[in-house]
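Peer 1: structure, please.
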Amino acid sequence: MSYQIHVVKEAAKGHWREIFGALAPQLNEAVDRAPNHVSCPVHGGTDGFRLFPHWEETGAGICNTCGAYNDGFALLQWVTGWSFNETVNKVGAFLRLDYSSAQIISTETEGSKFSGEIRFIGMTKLRNGRDCFLIRFTDGSVHWGADLKRACELAGLKVGDTAELTLVAKQKAINSKGKEFTKTLWSARRLPSAEEIRAEEEKKAAVLAKRRLQMRALWKSSEPLALSGNNPASLYLRNRGIKEAEFNPVNLSDLRYVPQMSYVDEDGKVSSFPG
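Peer 2: You can find the predicted model right below:
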């Protein structure tokens, strides 16, 4: 079955961890250590590849040798060798964006978003006696459907979570008995709670404060850079043929170097170099 790219792209947002795990196990190391550098899944090495910080939303990553891949579809093409259409169809099939016995007539893109704290999520019985998956927010709004169940299960949503639901599209289809019906396609993701947002902000503030202290300590350990000196930085510039006259004297007075800077490689080995 052929899928429409805009429908698959919207449905894949926030679910690249599951998609990569199912379709590209060669990315497992990058997923487990994201966003840190790992060996390239295509040509190996030690630390040439990493997923971008927001990779779970976009699927994006970069190889220092091969270049950047700005979404999960491009990344999957590169890793697996699939064509673009083949990649879209495999992601669409994994996300179950079709009925196996149905013929899709048309797809109408939506894009409406609904968010709130989940009061109830799960199967319930309708007045007509049929079972239906339903999600109810604390504001009283209710959404339901078979595909919404799939989307919520992929997102791992539960009662108490703050969620965002996206009405991706509506598909008109004909089932095996020739009856026409409409299927609603959903995407879902968990949003951070107020407490999680506050904790993340506090964590970022602590990291920033630590970096400021490190930068102050680094500045205090630095020495003025003079092209006439015999320190490693001065020798390097002279060997490159750079003369003091080529610098603006004001800017040159601001240049400094650190005699010994620590560097820790991936194996934890510590070494020192001028910086």
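Peer 1: please make it C-alpha for all contacts and neighbour counts, starting now.
Peer 2: Noted.
Peer 1: next, count neighbours for residue 206.
Peer 2: Residues lying near residue 206 (other Cα atoms under 10 Å) number 12.
Peer 1: in a helix, it, correct?
Peer 2: Yes. Checked against DSSP: H, G, I helix; E, B strand; the rest coil, residue 206 lies within a helix.
Peer 1: from residue 262, how far out is it?
Peer 2: 22 Å (Cα to Cα, to the nearest Å).
Peer 1: swap in residue 270?
Peer 2: Counting by Cα to Cα, the gap from residue 270 to residue 262 is 7 Å.
Peer 1: same check, this time on residue 78
Peer 2: Separation of residue 78 from residue 262 (Cα to Cα): 36 Å.
Peer 1: and what of residue 232?
Peer 2: From residue 232 across to residue 262, the span is 16 Å (Cα to Cα).
Peer 1: give me the buried positions along the helix or strand containing residue 62.
Peer 2: Assessed by DSSP states H and E, residue 62 sits inside strand 61-63. Across strand 61-63, burial judged by 16 or more other Cα atoms under 10 Å covers 61-63.
Peer 1: can you list those residues in TSV and add distance to residue 116?
Peer 2: Output for these, formatted as TSV (distance: Cα to Cα, whole Å):
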residue	distance to residue 116
61	31
62	34
63	38
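Peer 1: for these, which one is nearest residue 84?
Peer 2: Closest approach to residue 84 among these (Cα to Cα): residue 61, at 16.9 Å.
Peer 1: how close does the closest one sit to residue 5?
Peer 2: 20 Å.
Peer 1: buried residues, stretch 115-133. List them.
Peer 2: Neighbour count says stretch 115-133 has 115-121, 133 buried, by 16+ other Cα under 10 Å.
Peer 1: enumerate every residue touching residue 185.
Peer 2: By Cα atoms under 8 Å, 6 or more residues apart in numbering, the contact set of residue 185 is 11, 97, 147-148, 167-171.
Peer 1: what about it, which SS state?
Peer 2: Under the three-state scheme (three-state DSSP), residue 185 adopts strand.
Peer 1: here's the other one to compare against:
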Amino acid sequence: MPKSRADFEAALDRLVRENRFTIAVVFPLVGAALFVASHQRWNWIPPWLLMNPLLVLFGTLVMRLPLVAGFAPLVNKRAAGALFAVFGYAYAVEFVGVHYGVPYGDFSYQIELGPMLAGVPVGLPVFFVPLVLNSYLLTLLLFGPQASGTSLRSRAVRVLASLALVLVVDLVLDPAAVGLGFWVYDGGGGYYGVPWTNYAGWVLSGLVAVLLIEFGFDSSRLTRRLDRCPFMLDDFVSFVLLWGAMNVYFQNWVPVALAVALLGGLVRADRFDFVSVGRKHPEQG
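Peer 2: Predicted coordinates:
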């Protein structure tokens, strides 16, 4: 058992490095297959496997491991405070959305995604916050020097580009989630059953979340950690594979194209190919 924080971080780092392909590729593809099985209600699949909320939460937590391992050495008191603020904000804004229709529009959960509290999944921060963190990290890689430093221009690039990526992420996520019946919008919507008000809401919620991350973390330290940690964006790979596959299943071709674009961004940033994910990297500092 790890005896210190450093030991724990090293153990988690090894676990992720030695299982990159399983976490980043196998888990999302198996998850997509189980989602399809649940949607088709195949009777040869054990009933407890069909859209099991605890299984959904467990699979999500496993796919988040690369992000957790990547960020762990960077979490000081300030960063921890920012993360807790984002967690609390994510739950609060979802509670208001479910009960009052603001800012996303009137919607309700149709499936329990793990334990629920006042109509909102307790694990909501696990679903939402990593999407913001991944978008922030990919921005740092794609924009390079333009997104580094403490100047007002660099901060603006980080915040605005991260927010744009967060919106693209939801343009991929929401149509497939609606198709699966995770949640439904009253009256449907013009974008694969999703109203455009949802994306106006994501501008607000995403902006607050990105600003909290910007406040809590040193972008230069994040960039250095990204350089040393090849798996830090594997969670984004999992997201693209899972929700890209689900959109193919529902024939949602615009979200599919956006998922391909996100994967192209990861490839351009030298963060994903099946060879590198399948390779065991030596431990780095």
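Peer 1: just the TM-score for the two chains, thanks.
Peer 2: The TM-score (TM-score structural alignment, normalised by the length of structure 1) is 0.24; 112 aligned residues with a Cα RMSD of 6.1 Å.
Peer 1: the more surrounded of residue 78 and residue 262 of structure 1?
Peer 2: More crowded of residue 78 of structure 1 and residue 262, by other Cα under 10 Å: residue 78, with 16 against 10.
Peer 1: tell me what the host helix or strand of the more buried one is packed against?
Peer 2: Using DSSP H and E, residue 78 of structure 1 sits in helix 72-80. Using 3 or more Cα pairs under 8 Å, 6 or more residues apart in numbering; DSSP states H and E, the elements in contact with helix 72-80 of structure 1 are helix 84-94.
Peer 1: what helices and strands are in contact with the helix it packs on?
Peer 2: Here helix 84-94 of structure 1 touches helix 5-12, helix 16-23, helix 72-80, going by 3+ Cα pairs under 8 Å, 6+ apart.
Peer 1: next, the buried residues of the second one.
Peer 2: Looking back up the chat, that one is helix 16-23 of structure 1. By neighbour count on 16+ other Cα under 10 Å, the buried set for helix 16-23 of structure 1 is 16-20.
Peer 1: same check on the last one?
Peer 2: Residues of helix 72-80 of structure 1 classed as buried by neighbour count (16+ other Cα under 10 Å): 72-79.
Peer 1: what is the neighbour count of residue 31 of structure 2?
Peer 2: 21.
Peer 1: sorry, slip of the keys, the one I care about is residue 55 of structure 1.
Peer 2: Based on other Cα under 10 Å, the number of other residues close to residue 55 of structure 1 is 22.
Peer 1: any idea how far residue 30 of structure 1 is from it?
Peer 2: Counting by Cα to Cα, the gap from residue 55 of structure 1 to residue 30 of structure 1 is 10 Å.
Peer 1: spell out which residues are contacts of both of those two.
Peer 2: With Cα under 8 Å, 6+ apart, residue 55 of structure 1 and residue 30 have no common neighbours.
Peer 1: mind listing the helices for the stretch 151-285 of structure 2?
Peer 2: Using DSSP state H, counting those that start in this stretch, the helices found in the stretch 151-285 of structure 2 span residues 152-180, 196-216, 219-228, 234-250, 253-268, 274-278.
Peer 1: buried residues, the fourth one. List them.
Peer 2: Across helix 234-250 of structure 2, burial judged by 16+ other Cα under 10 Å covers 234-247.
Peer 1: quick one, the longest strand along structure 1 and helix 5-12 angle?
Peer 2: If you go by DSSP state E, structure 1 has its longest strand at strand 103-125. Going by axes from the mean of the first three to the mean of the last three Cα atoms, to 10 degrees, strand 103-125 of structure 1 is angled at 20 degrees with respect to helix 5-12.
Peer 1: any idea how far residue 107 of structure 1 is from the residue nearest to residue 172 of structure 1 when sequence neighbours are not counted?
Peer 2: Nearest non-adjacent residue to residue 172 of structure 1, counting by Cα to Cα, 6 or more residues apart in numbering: residue 182, 4.5 Å away. In this view, residue 182 of structure 1 and residue 107 of structure 1 are 10 Å apart by Cα to Cα.
Peer 1: which residues are common contacts for those two?
Peer 2: Taking Cα under 8 Å, 6+ apart as the contact rule, residue 182 of structure 1 and residue 107 both touch 170-172.
Peer 1: so which of the residues you listed sit within strands?
Peer 2: If you go by DSSP E, those have 170-172 in strands.
Peer 1: pick the one among those residues closest to residue 84 of structure 1.
Peer 2: For those, the nearest to residue 84 of structure 1 is residue 171 (22.3 Å; Cα to Cα).
Peer 1: now do the helices in the stretch 151-275 of structure 1.
Peer 2: For the stretch 151-275 of structure 1, applying DSSP H, counting those that start in this stretch gives helices covering 194-221, 232-239, 249-254.
Peer 1: just name the most buried of the ones you listed.
Peer 2: Ranked by mean neighbour count, these are led by helix 232-239 with a mean of 15 (mean count of other Cα atoms under 10 Å).
Peer 1: what is it packed up against?
Peer 2: Secondary elements touching helix 232-239 of structure 1 (3+ Cα pairs under 8 Å, 6+ apart): none.
Peer 1: rerun that using 10 Å as the cut-off
Peer 2: strand 256-257 (3 or more Cα pairs under 10 Å, 6 or more residues apart in numbering; DSSP states H and E).
Peer 1: for the strand it packs on, packing partners?
Peer 2: Counting by 3+ Cα pairs under 10 Å, 6+ apart, strand 256-257 of structure 1 packs on helix 194-221, strand 223-224, helix 232-239.
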